[in-house]
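Asks: Structure here, sequence nowhere to be found:
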């Protein structure tokens, strides 16, 4: 069910995102505090504005009502992924080359559940990180989340 809803939203959103030259980032369909949420995350060069989110939300709301992929009540949101957005697409990886990242693992990697490292290179299956001055190769399938490290 979850995958079907996400696939439907993806298919409905792509023509709209392409029209306005917005980048598809992710879809989230989950229950939080007793309420179901369907979220579409979008981006563009220079960042997404509230007006951009409203434009896409209005265009998709009617389409979602027409297709009616969810039988129960839910809240639909269109949002920016934010500056700490997880790396998911090839564009995300390219954008973060030579930048410091926080990497969380499904299970401890060399005794650590979280590390901070610099993204040196990547391909479909692995990343190469500068970790404490040493290049290490890690398979993507053991990484739970990888996102930019923001220091204040």
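Replies: Noted; the coordinates are in hand. Source: prediction; values computed, not measured.

Asks: contacts and neighbour counts: CA atoms only from here.
Replies: Noted.

Asks: Residue 60 belongs to a strand, doesn't it?
Replies: No - counting by DSSP: H, G, I helix; E, B strand; the rest coil, residue 60 is not part of a strand but helix.

Asks: count of residues packed around it?
Replies: Per other CA atoms under 10 Å, the neighbour tally for residue 60 reads 18.

Asks: got it, and residue 21?
Replies: By the measure other CA under 10 Å, the count of residues near residue 21 is 13.

Asks: That one contacts residue 42, correct?
Replies: No - using CA atoms under 8 Å, residue 21 is not in contact with residue 42; the gap is 10.2 Å.

Asks: Next, the contact list for the residue nearest in space to the middle of the chain, please.
Replies: By CA atoms, centre = their mean, the chain has its centre lying nearest to residue 26, at 4.3 Å. Counting by CA atoms under 8 Å, 6 or more residues apart in numbering, residue 26 touches 40, 41, 42.

Asks: ok, and here's another one to check against it:
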């Protein structure tokens, strides 16, 4: 049985924090019969290749023991980068005024993909300005979001 991303986060976050890094987020996606688990780590002074390698080794050991992903998978560890994915309302709040690309679970006003800027964040409500029009979204409406650099 495949566990959700939140269950995987609970398994690995203590290890990432113990390495003096922040877990920015994870993305578990299917590619045919294989899965790809992307883990994004961060810290103020930046993330090195060595950090990624250490996290990869530690997390691999945990995942091998707990086996939360059905079938074969590839593990990728990286920094979020400039076009970073946004996973939480708090992360949206850190990027107020920034341009973002957002894909929604279900269309809002006939649109599933929105390109705009983050106007405001209040609790789980995110307001995007798209072509001069305000879109009020709940964080749960958002399937995927990235900062556009």
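Replies: Sure thing, it's come through. Because the structure is a prediction, the values reported are computed rather than measured.

Asks: Tell me the secondary structure of the residue nearest to the centre of the first structure, please.
Replies: Three-state call for residue 26 of the first structure (three-state DSSP): strand.

Asks: Quickly note the distance from the residue lying farthest from the centre of the second structure to residue 104 of the second structure.
Replies: No residue in the second structure has its C-alpha farther from the mean C-alpha position than residue 132, which lies at 26.8 Å (CA atoms, centre = their mean). To residue 104 of the second structure, residue 132 of the second structure is 19 Å away according to CA to CA, to the nearest Å.

Asks: Can you list the residue ranges for strands in the second structure?
Replies: Residue ranges of the strands in the second structure, as given by DSSP state E, are 22-31, 34-42, 73-78, 99-108, 111-122, 125-130, 133-138, 142-147.

Asks: okay, these in CSV with distance to residue 49 of the second structure next?
Replies: As requested, those are exported to CSV (distance: least, CA to CA, whole Å):
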stretch, distance to residue 49 of the second structure
strand 22-31, 15
strand 34-42, 11
strand 73-78, 8
strand 99-108, 27
strand 111-122, 31
strand 125-130, 33
strand 133-138, 35
strand 142-147, 22
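
Asks: my guess is residue 25 of the first structure meets residue 43, correct?
Replies: Yes - if you go by CA under 8 Å, residue 25 of the first structure and residue 43 touch, sitting 6.8 Å apart.

Asks: neighbours around residue 4 of the first structure, how many?
Replies: Residues near residue 4 of the first structure, counting by other CA under 10 Å: 11.

Asks: Residue 10 of the first structure now?
Replies: Quick note: residue 10 of the first structure (other CA under 10 Å) scores 16 neighbours.
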